[in-house]
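*Asks:* Sequence and predicted structure, then a few things I'm wondering about:
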Amino acid sequence: MTWSILGASLAAHDLAASRHFFGTLLGLGTPRAVDPQTLAFGEGLRLRRPGRMLARRGGDLLGPAGARHVAIEIDDLHTVAGNLGKAAIPHVEADPAEFGRAAIWTLDPAQNLVAFCQRQRSEGDAGWHVHHVNLPAADVREATAFYVEMAGMTEGRWQAPAARGDFSIDPAELAVLTRGTDNSGLHIIRPDPGFALRNHFAHNPSIGGHPAFCVKDVGAVKARLEAAGVLVSDAGVYAMANMRQIYVLDPVSNMIEVNQVV
């Protein structure tokens, strides 16, 4: 089945600060206002100010968790919905206005919120794109099997540089669901508390998940961030072959990766 990462959504309690961070410092351009609480940078990133609302369903108390999710384009949404139904995995239809197309919400085994969306877009060149979205999972194999079995996604082999950093590429600890050989797509990782210390980073990208944006000049992005006083971990080429990576926290401490093919 054909699929791709449509984008990621992050919580943003201060939309003005986040607009400047992503639009100017990262260079993602001018966003559009989806509604008074939501900004969109192309199809790849949505920033949503969470509302102060609670709802009770059975024994569960639900809050504004939908501000943070990954959206995956799929060419046969009907099949995905059928697979979820056969497996008795809870899922609900998205509001038609949410993604401008048919979509369904569900949770993967690691409790990551996922939207599967019917494919309809054409590719464009905005100077950047979503390279991957990283999701945490205590049981990497269980989470990976969900995407393979429910959405027909394909697990690939991690493409690491010859002199890689200090991290494990054991499939039980790190998996990549990809359509290519550049590690793009969906990353599933077991959180590793010592990751940053061993690699001499100020940030730990293995914890909490993150979107990764591929740009044409990551050095220029780093310079703008540091000039604005933002702490940057420059990982160089350490995890993915031919890919320089930097890590930062956005204004509300969402982990963000920016990378460039080198």
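*Replies:* Looks like it arrived, so ask away.

*Asks:* use CA for all of it now, contacts and neighbours both
*Replies:* Will do.

*Asks:* Show me what the lengthiest helix in the chain packs onto, helices and strands only.
*Replies:* The single longest helix within the chain, with elements called by DSSP state H, is helix 140-151. Where contact means 3 or more Cα pairs under 8 Å, 6 or more residues apart in numbering; DSSP states H and E, helix 140-151 is packed against helix 77-86, strand 174-177, strand 185-189.

*Asks:* Next one for the comparison:
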Amino acid sequence: MKLRLHHVNVVSDDMGELHEFYSKALGLSMAPLPPMIEHLGHQNDRTETEDDDKWQQNVAFFDASGDSDGDQQIHAGRRQAYLGARMGHAVNPLATGHFAFRTDDLDEVRKHLTDSGIPFSDYGEWAVKDWDQIFLTDPAGNVIEIHQILGSSDH
């Protein structure tokens, strides 16, 4: 079971404040948003600028790789206090934020967690197109995402 840190997700009620801090105060450049899935089930590949502007009111990805060849990112999102409950999940990744690992075998991770008696919320492909995601909490209540890119075992 191989995990590698992929991103840290921070949330706020004020997206402008997050944009300002991560782009200006820390000097991180915005990374292009991958195709996202709207929570009503409609897909949006954001091929037009208007779409990017609309999405960036709720989410932004910043490149935090520095000089490395990795793809470490900061994901900034609008706080959604009731997301977990609305979607029927015990874990809400957008209430306080989370950190995320990427894996090449999410089924192995699911089996390991189940065998270890560790509960998790299986969100599947719900926010980012082609990302299969689960969320769990550590013993201190910190939210952790583990995801795999669908149809790929080498990302």
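*Replies:* Received the coordinates, thanks. The model shown is predicted, which means the values in this text are computed figures rather than measured ones.

*Asks:* Got a TM-score for the pair?
*Replies:* A TM-score of 0.73 describes the superposed chains when it is computed by TM-score structural alignment, normalised by the length of the second structure; 132 aligned residues with a Cα RMSD of 2.5 Å.

*Asks:* Going by neighbour count, list what's buried in the longest helix of the first structure.
*Replies:* With burial defined by 16 or more other Cα atoms under 10 Å, the residues of helix 140-151 of the first structure counted as buried are 140-141, 143-147, 150-151.

*Asks:* Likewise for stretch 175-186 of the first structure?
*Replies:* Within stretch 175-186 of the first structure, the residues scored as buried using 16+ other Cα under 10 Å are 175-179, 182-186.

*Asks:* And the contacts of the lengthiest strand in the second structure?
*Replies:* Ranked by residue count under DSSP state E, the longest strand found in the second structure is strand 3-12. When contacts are taken as Cα atoms under 8 Å, 6 or more residues apart in numbering, the neighbours of strand 3-12 of the second structure outside the stretch itself are 18, 71-79, 94-104.

*Asks:* Where in the first structure does that strand align, residue-wise?
*Replies:* The alignment of strand 3-12 of the second structure onto the first structure (TM-score structural alignment) covers residues 128-137.

*Asks:* What span of the second structure is stretch 236-245 of the first structure aligned with?
*Replies:* Mapped onto the second structure using TM-score structural alignment, stretch 236-245 of the first structure spans residues 124-133.

*Asks:* Can you measure across that stretch, start residue to end residue?
*Replies:* Looking at stretch 124-133 of the second structure, the gap from its leading to its trailing residue is 5 Å under the measure Cα to Cα, to the nearest Å.

*Asks:* What of stretch 85-94 of the second structure?
*Replies:* Between the opening and closing residues of stretch 85-94 of the second structure we find a distance of 11 Å, counting by Cα to Cα.

*Asks:* which bit of the first structure covers that stretch?
*Replies:* Under TM-score structural alignment, the match for stretch 85-94 of the second structure is residues 197-206.

*Asks:* Buried residues in that stretch, which are they?
*Replies:* Using 16+ other Cα under 10 Å as the test for burial, stretch 197-206 of the first structure gives 201, 203-206.

*Asks:* repeat for stretch 149-168 of the first structure
*Replies:* In terms of neighbour count (16+ other Cα under 10 Å), stretch 149-168 of the first structure has its buried residues at 150-158, 160, 165, 167.

*Asks:* What segments of the second structure are strands?
*Replies:* So, for the second structure - with DSSP E - the strands run 3-12, 30-31, 36-37, 43-44, 59-63, 73-78, 98-103, 121-124, 131-137, 143-149.

*Asks:* okay if I get the ones you listed as TSV plus distance to residue 114 of the second structure?
*Replies:* As requested, the strands of the second structure are exported to TSV (distance: least, Cα to Cα, whole Å):
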stretch	distance to residue 114 of the second structure
strand 3-12	17
strand 30-31	34
strand 36-37	27
strand 43-44	31
strand 59-63	31
strand 73-78	28
strand 98-103	17
strand 121-124	11
strand 131-137	12
strand 143-149	14
